[in-house]
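>>> Got a predicted structure here, sequence first:
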Amino acid sequence: MAEEKKAAPTVEDIVAQTTIADVYRAAKQLEGVARKTRLIHSDYFSEISGNDVYLKPENLQHTGAFKLRGAYNKISQLTNAEKAKGVITASAGNHAQGVAYAAKKLGVKAVICMPATTPILKVEGTKALGAEVVLYGDGFDDAYAHSLELQKKYGYVYIHPFNDREVLLGQGTTALEIIDAQKDIDAILVPIGGGGFASGVALATKLVNPNVKVYGVEPANAACMKAALKKGEIVTLGSADTVADGCAVKTAGTLTYAFCKKYLDGIITVSEMEIMGALLSLIEKHKLIAEGAGVLSLAALSKLPMKGKKVAAIISGGNIDISTISALIDKALIARSRVFCFAVQLPDKPGQLELIAHILAAENANVIELNHNQAKVTDSFKKVVLEVTCETHNEEHVQRIIRALGQHGYEVERIY
């Protein structure tokens, strides 16, 4: 009688059978490939969080993100026959460049399906790493579906961005570096998209030192892992609209869900304004650039259920274009009352603009834009609307300006 084919391991089997030796094996594979990013102590984030905060700057990693750790570990584990087939994936972001980088290092053909709407800089960046880029569809779902068709047609090996054991083991090497650098660390914050990074970091941390807390961080607008853990099963969100586009995932992975369920201590969600504020603070205080998803851990620091502890916050990536940085900074400045825009009605006669300028100067507000508009006033031909945008210090400063204008008889309409 022919021997029965051995059943493939279940998700539960994979979780149960994965040990710390597997993470150390991944670390060995990554020696000389992944940069061991050093911890940076942050006085600023320590002060605002009430903890002793250390930044793990994976935005300074090769390709600008942690993703190459998992991609390289996965591709390096393939057999020679599998490597000869080439690898394929779908991504418009960090995973694309991680796979391309790893494949080039290992001499493996890589095909990356990217949406046709992908910014040209990301496309060219991926091509520069030696990958063949296929542009298809209007979004990730279209590109992903096409990548599966190409895999079936040409026999490529698929490199999933998160729902893969070897991928998450590679990501988990980040935790080994944190613990090695700061052996008395009390907690680690890690962002969650599909859950591969959080799975690897939580697994590695708990198997090295179960006393260290590990918290995942998700955008409130795309909290697929929190929803899954709350319901006790994988769920698909109706939308995932967030400035942290690297974590805009509607459905967590089956494998990553199981690992997070076993090893994570909790999930913290952060708002869009908190994400943008964290980005602004990182730029101002540390002169470091990160993407929206990259600063999730920083945005969650003030929400940690602990004080006076040593905390590592992982900055997961820094691949962001200049126009996006500019837009996020502008919104963060507004949210923090660092930019104040208001309108007042003025009599249409000489000297009124000068008076407003004197009031603002007396209150130490720097005017950056003026708009003098007569057409906006409909009830009087003798009045004009003046819109003013100025730099301010904080909300208290804004309120002081509003009071000063009011004392001179001006009724202020706050625009933002």
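That came through fine. Numbers count the residues shown, from 1 in each chain.
>>> contacts, neighbours, all on C-alpha from now
Fine.
>>> Which parts of the stretch 1-150 of the chain are helices?
Using DSSP state H, counting those that start in this stretch, the helices of the stretch 1-150 of the chain run over residues 11-17, 20-30, 43-49, 67-76, 80-85, 94-106, 120-128, 140-154.
>>> Need those helices in CSV (columns: distance to residue 368).
Below are these laid out as CSV (distance: least, Cα to Cα, whole Å):
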stretch, distance to residue 368
helix 11-17, 56
helix 20-30, 49
helix 43-49, 28
helix 67-76, 40
helix 80-85, 57
helix 94-106, 36
helix 120-128, 31
helix 140-154, 39
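>>> Tell me which of those sits most buried.
Stretch with highest mean neighbour count among the helices of the stretch 1-150 of the chain: helix 67-76 (a mean of 28; mean count of other Cα atoms under 10 Å).
>>> from the chain's centre, how far out does that helix sit?
Put simply, helix 67-76 sits 19 Å off its chain's centre (Cα atoms, centre = their mean, to the nearest Å).
>>> counting contacts, what elements does it pack onto?
With contacts taken as 3 or more Cα pairs under 8 Å, 6 or more residues apart in numbering; DSSP states H and E, helix 67-76 sits against helix 20-30, helix 94-106, helix 165-181.
>>> In TSV, list those helices along with distance to residue 300.
Below are the helices and strands packed on helix 67-76 laid out as TSV (distance: least, Cα to Cα, whole Å):
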stretch	distance to residue 300
helix 20-30	26
helix 94-106	22
helix 165-181	18
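>>> Show me the one of those helices that comes nearest residue 121.
Nearest to residue 121 among the helices and strands packed on helix 67-76 is helix 94-106; the distance by Cα to Cα comes to 11.7 Å.
>>> Residue 411 - how many residues pack around it?
Using other Cα atoms under 10 Å, residue 411 is surrounded by 15 other residues.
>>> Spatially nearest residue to it, not counting backbone neighbours?
Among residues not flanking residue 411 along the chain, residue 344 sits closest, at 6.1 Å (Cα to Cα, 6 or more residues apart in numbering).
>>> Report the buried residues of the host helix or strand of the one you found.
Per DSSP states H and E: residue 344 is located in strand 339-347. Neighbour-count burial for strand 339-347, counted by 16 or more other Cα atoms under 10 Å, picks out 339-341, 343-346.
>>> one more structure, for comparison:
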Amino acid sequence: MGTVQALRDVEGKKPVGLADVQAAAARIGDSIIRTPCLESRTLSEITGARVFLKFENLQFTAAYKERGALNKLLLLDETAKSRGVIAASAGNHAQGLAYHGRRLGIPVTIVMPRPTPIAKVSPTEGHGATVILEGEKFEDAYAHAVEVGKTRGLTFVHPFDDADIIAGQGTIALEMLETAPEIDTLVVPIGGGGLISGMATAAKALKPGIEVVGVQAELYPSMYAKLRGLKLPCEGDTLAEGIAVKQPGDTTFEIVRDLVDDIVLVAERDLEKALSLLLTVEKTVVEGAGAAGLAALLAHPGRFRDRNVGVVLCGGNIDTRLLANVLLRDLARSGRLARLRLRLQDRPGALFQIARIFDEQQVNIIEIYHQRVFTTLPAKGLITDIECETRDRAHLDRLVDALARGGYEANMVELA
């Protein structure tokens, strides 16, 4: 990795080059949003790097996937356009393809696994696509999409392992370097590798000294492991579901191997912190994958310190309940929300005495939970959990100290 060696196919040609990306930019430019690329002073202070954010979550479908999908659709011949396209996707690729397919009058069929939430099915159908639910896993849906495509004569549109898709995604790098030419490091989320392949192709050609760093969730280190010849598990519930890919593409792997300088991994806690910061500091909503770039800066500060870093906020499609949980968990980790577990004697006035201490410390009580039965305490004892709201960690510590002085042992219920 880290070289600018040209990737060759069997005919000795690059599958994607700068000219392809530039042609894609001209082709799709009037139909996608040229999203802002803005410096964040606050995030720069927090991370120690000069941070430039590319707001791809502001695309119409709230994700960068539109770029590659539209480029692919525009390059189809008239016969293929009239017959239509098919893809397997339960996420942003499906919506991008459906939206631009309807705009162009190209029939779009999307195959999704049967357990796909209705919240993902409905927007895709809302963009005019025909949705087929097939199989229990994505692999089942993918195989069915390929088979249906062959049977019906539909063009299969791969979400990342396709030269036209890669070229379309690479247009992001063109825009970033035009807006902020001082960027010397690009930090890009990696799932199957389409986004980073396109961006690295364009960026390395325009600015050979630029560093391109990929980011993967620790639970799905597929590209990271393959480049290093490792066998690492790719499983689990990650916040960054948009980059939870078990097997990178063949074309994308070769491009990443030749052009990408490094790949770093981020933990779920880093992703949650980054997502929360982007909402509270930048007032912008991103999905887990969209927060991966900032998560890398938080998890590996020494790696990026004093660099001019371009971070791609690649998508903003997140379930509102999940978003609420992430924000509440971040408040808990920062000490602004807490659950304290106390042992009390089951007698009149016991809870009043506790509440008095909370009042003295100006701490807001949100919920109180009593447990009298399922406890190892004597029959006259009880466990009380009190959820409360404080100003910060120091304020919470003062409350715990005051409870201790009052004769109460308060144990914090910690998050993972």
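Looks like it arrived, so ask away. These numbers come from a predicted model, not from an experiment.
>>> re earlier: out of the helices and strands packed on helix 67-76 of the first structure, which comes closest to residue 401 of the first structure?
helix 94-106 (44.1 Å).
>>> and for the closest one, what span of the second structure is it aligned with?
Residues 92-104 of the second structure are where helix 94-106 of the first structure lands when matched by TM-score structural alignment.
>>> Same check on stretch 309-317 of the first structure?
Mapped onto the second structure using TM-score structural alignment, stretch 309-317 of the first structure covers residues 307-315.
>>> Distance from the chain centre to the matching stretch, please.
Using Cα atoms, centre = their mean, the offset of stretch 307-315 of the second structure from its chain centre is 12 Å.
>>> ditto for stretch 111-122 of the first structure
Using Cα atoms, centre = their mean, the offset of stretch 111-122 of the first structure from its chain centre is 19 Å.
>>> Tell me the secondary structure of the nearest residue to residue 173 of the second structure once chain neighbours are set aside, please.
For residue 173 of the second structure, ignoring the flanking residues on the chain, the nearest one in space by Cα to Cα, 6+ apart is residue 199 at 5.0 Å. Put simply, residue 199 of the second structure is helix when judged by DSSP: H, G, I helix; E, B strand; the rest coil.
>>> quick one: contacts for the aligned partner of residue 199 of the second structure in the first structure?
In the first structure, the residue paired with residue 199 of the second structure is residue 201, using TM-score structural alignment. Neighbour list for residue 201 of the first structure: 171-175, 190, 214 [criterion: Cα atoms under 8 Å, 6 or more residues apart in numbering].
>>> repeat for residue 56 of the second structure
Taking Cα under 8 Å, 6+ apart, we find residue 56 of the second structure in contact with 35, 62-64, 312-315.
>>> Sort out for me which of those residues are in strands.
residue 312 (DSSP state E).
>>> Let me know the closest of the contacts of residue 56 of the second structure to residue 396 of the second structure.
The closest of the contacts of residue 56 of the second structure, once distances to residue 396 of the second structure are taken by Cα to Cα, is residue 313, at 33.5 Å.
>>> If we ignore the residues flanking it in sequence, what's nearest that closest one?
In this structure, residue 313 of the second structure finds its nearest non-sequential neighbour in residue 290, 4.4 Å apart by Cα to Cα, 6+ apart.
>>> correct me, but that neighbour touches residue 296?
No - in this structure residue 290 of the second structure lies outside contact range of residue 296 using Cα atoms under 8 Å: 11.5 Å.
>>> measure residue 174 of the second structure to residue 222 of the second structure for me?
Going from residue 174 of the second structure to residue 222 of the second structure by Cα to Cα, to the nearest Å gives 27 Å.
>>> now do residue 201 of the second structure
21 Å.
>>> Show me which of these two is the more surrounded one.
residue 201 (29 against 25).
>>> measure the more buried one to residue 194 of the second structure for me?
As judged by Cα to Cα, residue 201 of the second structure and residue 194 of the second structure stand 11 Å apart.
>>> same deal with residue 212 of the second structure?
Per Cα to Cα, residue 212 of the second structure is found 14 Å from residue 194 of the second structure.
>>> ok, now residue 98 of the second structure?
Taking Cα to Cα, one finds residue 98 of the second structure at 19 Å from residue 194 of the second structure.
>>> which bit of the first structure covers stretch 151-159 of the second structure?
Under TM-score structural alignment, the match for stretch 151-159 of the second structure in the first structure covers residues 153-161.
>>> Go through that stretch and flag the buried ones.
In stretch 153-161 of the first structure, counting by 16+ other Cα under 10 Å, buried: 156-161.
>>> List the neighbours of that stretch that are in contact with it.
Residues outside stretch 153-161 of the first structure that contact it (Cα under 8 Å, 6+ apart) are 71, 74-75, 82-83, 85-89, 95, 99, 150-151, 167, 196.
>>> repeat for stretch 71-81 of the second structure
Stretch 71-81 of the second structure has contacts (Cα under 8 Å, 6+ apart) with 24, 27-28, 100-101, 106-107, 154-155, 157, 164-165, 167-168.
>>> who's in contact with residue 392 of the second structure?
Applying Cα under 8 Å, 6+ apart to residue 392 of the second structure gives the contacts 334-336.
>>> can I get those in CSV with distance to residue 323 of the second structure?
Converted to CSV, the contacts of residue 392 of the second structure look like this (distance: Cα to Cα, whole Å):
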residue, distance to residue 323 of the second structure
334, 17
335, 19
336, 17
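>>> Closest one to residue 365 of the second structure out of those residues, please.
Once Cα to Cα is applied, the member of the contacts of residue 392 of the second structure that ends up nearest residue 365 of the second structure is residue 336, at 11.9 Å.
>>> Great, nothing more from me.
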